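>>> give me a model of this one.
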Amino acid sequence: MIEPILLFGVPVDFLLFALTLLGVAIFHHKTLQVALTGLAAIVIYKLIFTGFKYGAGINGLGHHMVHEWVTLANLFLLLMGFALLSRHFEDSRVPDEMPALLPDDWKGGVVLLVLVFVLSSFLDNIAAALIGGTVARHVFRSKVHIGYLAAIVAASNAGGSGSVVGDTTTTMMWIAGVSPLAVVEAYIAAVVAMLIFAVPASIQQQRFSPIQKNPPSGLKIDRTRVFIVAAILVAALAANIIANLRFPALLDSVPVLGIAVWAVILLTAGWRAPDWKVMPETFKGTIFLLALVTAASLMPVERLPVASWPTALGLGFISAVFDNIPLTALALKQGGYDWGYLAYAVGFGGSMIWFGSSAGVALSNMYPEAKSVGRWVSQGWPVAVAYVVGFFVMLAVLGWHPDPRV
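Below you'll find the predicted structure:
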């Protein structure tokens, strides 16, 4: 690959990506078109001027996509599959029963966020966010504040940040040889962050649309749909653990998690038909995310600043606009990080913007009004505050202890 062309000291690749993100922020009703246009501009620029990491021209682009296709395929299958899972969960009538289990004031919103946090510690954060969003739609009578949506995404990302089975980035660290105990330290920051953003977000929501005090009468839970939801989640969890422990090389060549989810969806379709009507809109949101992830993977980020706690803190903000998977891969290759900090930063940091994590994109497919960077940032401000405070509490409690072995 030729050295990047600089404009005002900044690689043109980054400027094109920044313009794409700016376009997404301004034209939030045309996000798919903006993302695809930005991706096309970046690809054309690299085809003509700089080439790609694995070579120049079409061959270089082809080799790049060979390295990225498993990640993209997994994201596609998971986002599409978990949209059907959320509808199974909604149609099971379990969310309608939740008002009987949650406190009937702002503390009910906090308890729901805690449930999302716990679910995400052992499930995929996309599934946890969608389950939280489905319950919120029912207990808040379909009027969910954007600040609370940001909190649901933040809870799902925080819950996965300290578990090697809770997030793709922490799973990558586990595969690379990082001890699960080194990653679990991230929960010190994640729990503090949770305590900070959960209360103001829940109070915002209670003022916007109070929680429903009592469930509708005459509810009948569809146990078959509950079983299907559980089967999909167990399949994803089992596929993740078994593949990492027994067949790690398979994860680089086959989208194992996505295939496991869709296998259960298709095998159980005869018992209860999935709600296929959600697919067209979900497809648009999924292609949007894949366009941004692909564009981010094309950026010349082969060298990161020297590993340190300020660098780790900065990576959290970067992960709000860059895909955290390549950032994690680069950090692992570089070495010298305290991995608990990196897990928290790249896992939780993407919550600060709606397209900064796959959980945010999935939830925004369910709530299209959330697809506004300005409203997400202004109404979800507790998430950014919580990220910084959680990081510095962890630093004060543990200190910075880099591990040069990975």
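>>> every contact and neighbour count from this point should use C-alpha atoms.
Noted.
>>> what's the first helix or strand after the helix ranked longest in the chain?
Identified as the longest helix of the chain according to DSSP state H is helix 57-91. The C-terminal neighbour of helix 57-91 among helices and strands, as given by DSSP states H and E, is helix 94-97.
>>> how many neighbours does residue 295 have?
25 (other C-alpha atoms under 10 Å).
>>> check residue 93 too.
19.
>>> for the residue lying closest to it once chain neighbours are set aside, which three-state class applies?
In this structure, residue 93 finds its nearest non-sequential neighbour in residue 221, 5.3 Å apart by C-alpha to C-alpha, 6 or more residues apart in numbering. The assignment at residue 221 comes out as coil when based on DSSP: H, G, I helix; E, B strand; the rest coil.
>>> measure residue 221 to residue 136 for me?
Plainly put, residue 221 is 18 Å away from residue 136 if you go by C-alpha to C-alpha, to the nearest Å.
>>> looking at those two, which is more packed in?
Between residue 221 and residue 136, counting by other C-alpha under 10 Å, residue 136 is the more crowded of the two (25 against 15).
>>> surely the more buried one touches residue 148?
No. Assessed by C-alpha atoms under 8 Å, residue 136 is found out of contact with residue 148, at 9.1 Å.
>>> residue 109: what's it in contact with?
For residue 109, the contact set (C-alpha atoms under 8 Å, 6 or more residues apart in numbering) comprises 102, 198, 202, 203, 205, 206, 211.
>>> cutoff 6 Å now
residue 202 (C-alpha atoms under 6 Å, 6 or more residues apart in numbering).
>>> now name the helix or strand holding it.
helix 106-120.
>>> next SSE after that helix?
helix 125-139.
>>> how far off helix 106-120 does that next one point, in degrees?
Helix 125-139 runs at 150 degrees relative to helix 106-120, counting by axes from the mean of the first three to the mean of the last three C-alpha atoms, to 10 degrees.
>>> tell me how far helix 125-139 lies from the chain's centre.
14 Å (C-alpha atoms, centre = their mean, to the nearest Å).
>>> what residues does it touch?
Residues contacting helix 125-139 (C-alpha under 6 Å, 6+ apart): 82, 86, 95-96, 99, 116, 119-120, 153, 156, 211-212, 359, 363.
>>> so how do I select the buried members of those in PyMOL?
In PyMOL syntax, the buried subset of the contacts of helix 125-139 is picked out as below (16 or more other C-alpha atoms under 10 Å):
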select buried, resi 82+86+95+96+99+116+119+120+153+156+211+212+359+363
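>>> would you turn the contacts of helix 125-139 into JSON lines with distance to residue 168?
Shown next, in JSON lines, are the contacts of helix 125-139 (distance: C-alpha to C-alpha, whole Å):
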{"residue": "82", "distance to residue 168": "16"}
{"residue": "86", "distance to residue 168": "20"}
{"residue": "95", "distance to residue 168": "27"}
{"residue": "96", "distance to residue 168": "31"}
{"residue": "99", "distance to residue 168": "32"}
{"residue": "116", "distance to residue 168": "17"}
{"residue": "119", "distance to residue 168": "15"}
{"residue": "120", "distance to residue 168": "12"}
{"residue": "153", "distance to residue 168": "15"}
{"residue": "156", "distance to residue 168": "13"}
{"residue": "211", "distance to residue 168": "33"}
{"residue": "212", "distance to residue 168": "35"}
{"residue": "359", "distance to residue 168": "12"}
{"residue": "363", "distance to residue 168": "18"}
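>>> before we compare anything, build this one as well:
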Amino acid sequence: MPESLYWILIALAIAGLLSVILEEVIHVNKAQSVLFFGALSWLLLFIFGSEAETHQRVMEGLQENIGEIASLWLFLLSAMTFVAYLNKKGLIENITYRFLPQNISERQLLLVTGLFSFVFSSLADNVTATLVSVALILSLNLSATKTLRFATVSVFAVNSGGVAMITGDVTTLMIFLADKVSIPHLLMLAGPALLAVVLLATLLARPLNDSVKIERQTNELQRVDVTIAIVFLLTIFATIAGNVLFDIPPVLSFISGLSVMFLVARAFGEDTENDPIMNYIRQIEFDTLMFFLGILLLVGSLKEIHALDSIVRIYEFLPAWAANYSMGLLSALIDNVPLTAALLKADVPMEMQDWLALTYAVGVGGSLLIIGSAAGIVAMTKINELTFGSYLRFIVALLIAYTVGYAATLALGTWIGS
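I've put the predicted structure just below:
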């Protein structure tokens, strides 16, 4: 491949990033722009990689990239269909009203929302936790400015909650499978991660002085709605257990759960000609899926030219703790999965406590920008007020929370290693 192609692909990736940042200026939907740049990147790889050996390598890379995208798409489709059904039936609102007091201060409500997102993401994957958390936030009917604060805390909390569980974050699982950290040590990460969430909620709650009156207008739930909610929860737990015990891909577990949901609806007579259960798939915002497609195509093209491999050279110039902190900052721009894969492939020599710090950094660092994590992207496509620019207003608070959590992780690692 010509050397100029490498710079062209990097330029396209930067253009894709800028198209997301400047969406409100250029008035082009971010899903449309990144999809264009992502597809164009792979077209160029094939055009300039016409040699037989290079062509075969690019073909295998595309098939691997498409396979990853298909798994994410199907997983999102399944999870979003569950949430779309439960949200329309009012079950999420009912749960919210049952557990929240009738009168609560906005500051307390913000902290409760963060804790809910943190705990739920420890049990479920980040995408499902974000979908449920966003549905909860929207059900509160807050003003746009306050919704932004709640969404920001929720995105940070979702990423933080998943970092201590091998089923909560892909990068955590990758580092664990590489025998760099143990499960007991990973579970200890919940302490620093929770500290960071509480700190962020405290910082963002300062301007909130009002109280919220929760109107308990609960809807009467049907047996079929409760049953499908149980199927949803069982699907989450089955996904965790199946992955840990039998290495079953999460996408397969969620597709199975979705099929059970359809059959349950049919058995209860909920699947009718006037309201077919399959219609809930059409209620999914496919903008989210198209945006993921474009982003992953762009990242996949960078991975194909090994543009991410050079990043590991930072460990030659900085101590491990500083390099890991920088990796967390970088994960806000570059998908943390290929970033972590590059570090593992390079087999950077680090102690266990350093790998523990890296686990926190790449898991939580993506929260610094709205496009830096799956949780942020899903939230951005669900909440109209949440854009790259509006989220960036809280960058100082996010950076403080991330830094304090990272410092606490370093202290934890020092204690473990002593």
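>>> give the contact list for residue 256 of the first structure.
Residue 256 of the first structure touches nothing, counting by C-alpha under 6 Å, 6+ apart.
>>> and it, how far from residue 63 of the first structure?
Distance from residue 256 of the first structure to residue 63 of the first structure, by C-alpha to C-alpha: 21 Å.
>>> same thing with residue 370 of the first structure?
35 Å.
>>> for those two, indicate the residue with more neighbours.
residue 370 (25 against 15).
>>> burial check on residue 200 of the second structure, number of neighbours?
26.
>>> kindly report the same for residue 356 of the second structure.
27.
>>> show me what it aligns to in the first structure.
Under the alignment (TM-score structural alignment), residue 356 of the second structure pairs with residue 340 of the first structure.
>>> how close does its match get to residue 315 of the first structure?
For residue 340 of the first structure relative to residue 315 of the first structure (C-alpha to C-alpha), the value is 13 Å.
>>> return the residues in contact with the match of residue 356 of the second structure.
So residue 340 of the first structure contacts 182, 183, 185, 186 (C-alpha under 6 Å, 6+ apart).
>>> quick one: the third one and residue 98 of the first structure, what's the gap?
Going back to what we said before, that points to residue 185 of the first structure. Residue 185 of the first structure is 32 Å from residue 98 of the first structure, by C-alpha to C-alpha.
>>> separation between residue 307 of the first structure and residue 402 of the first structure?
8 Å.
>>> give me the common contacts of the two.
336, 337.
>>> run through who's touching stretch 13-32 of the first structure.
38, 288, 371, 372, 373.
>>> those residues in helices, which ones?
38, 288, 373.
>>> list just the nearest of the residues you listed to residue 300 of the first structure.
residue 38 (15.9 Å; C-alpha to C-alpha).
>>> so what's the residue count around that closest one?
23.
>>> for it, what are its contacts?
So residue 38 of the first structure contacts residue 20 (C-alpha under 6 Å, 6+ apart).
>>> try it again with 7 Å
With contact set as C-alpha atoms under 7 Å, 6 or more residues apart in numbering, residue 38 of the first structure has these partners: 16, 17, 20.
>>> do a quick rundown of the helices in the stretch 251-400 of the second structure.
Ranges of helices within the stretch 251-400 of the second structure are 279-282, 286-304, 320-330, 336-346, 352-364, 374-382, 388-392, 395-417, based on DSSP state H, counting those that start in this stretch.
>>> the helix or strand hosting residue 231 of the first structure - contacts with which helices or strands?
Here residue 231 of the first structure sits within helix 223-246, counting by DSSP H and E. With contacts defined as 3 or more C-alpha pairs under 7 Å, 6 or more residues apart in numbering; DSSP states H and E, the packing partners of helix 223-246 of the first structure are helix 57-91, helix 256-267.
>>> give me the buried positions along the last one.
In this case it means helix 256-267 of the first structure. Here helix 256-267 of the first structure shows 256, 257, 258, 259, 260, 261, 262, 264, 265 as buried, counting by 16+ other C-alpha under 10 Å.
>>> for that helix, give me the average deviation versus the second structure.
Compared with the second structure after fitting, helix 256-267 of the first structure has a mean deviation of 3.4 Å; criterion: mean C-alpha distance after the TM-score superposition for the first structure.
>>> what's the match for residue 119 of the second structure in the first structure?
Match for residue 119 of the second structure (TM-score structural alignment): residue 118.
>>> relative to residue 303 of the second structure, how far out is residue 6 of the second structure?
11 Å.
>>> nope, residue 222 of the second structure is what I meant
Counting by C-alpha to C-alpha, the gap from residue 222 of the second structure to residue 303 of the second structure is 49 Å.
>>> what sits against the aligned partner of residue 323 of the second structure in the first structure?
In the first structure, residue 323 of the second structure lines up with residue 311, judged by TM-score structural alignment. If you count contacts by C-alpha under 7 Å, 6+ apart, residue 311 of the first structure has them with residue 305.
>>> do the same with residue 385 of the second structure
144, 148.
>>> likewise for residue 93 of the second structure?
Contacts of residue 93 of the second structure by C-alpha under 7 Å, 6+ apart are 136, 139.
>>> now name the helix or strand holding whichever residue in the second structure pairs up with residue 14 of the first structure.
Aligned by TM-score structural alignment, residue 14 of the first structure pairs with residue 10 of the second structure. Taking DSSP H and E as the definition, residue 10 of the second structure sits inside helix 3-21.
>>> coming back round to it: most neighbours, which of the contacts of stretch 13-32 of the first structure?
residue 371 (25 neighbours).
>>> touching, residue 250 of the second structure and residue 239? I think so.
Yes. Counting by C-alpha atoms under 7 Å, residue 239 is a contact partner of residue 250 of the second structure at 5.4 Å.
>>> more crowded one of those two?
Higher neighbour count among residue 250 of the second structure and residue 239: residue 239, with 25 against 22, using other C-alpha under 10 Å.
>>> and residue 77 of the second structure, what's its match in the first structure?
For residue 77 of the second structure, the residue aligned by TM-score structural alignment is residue 80.
>>> for its match, what are its contacts?
279, 282, 283.
>>> ok, now residue 82 of the first structure?
Per C-alpha under 7 Å, 6+ apart, neighbours of residue 82 of the first structure: residue 127.
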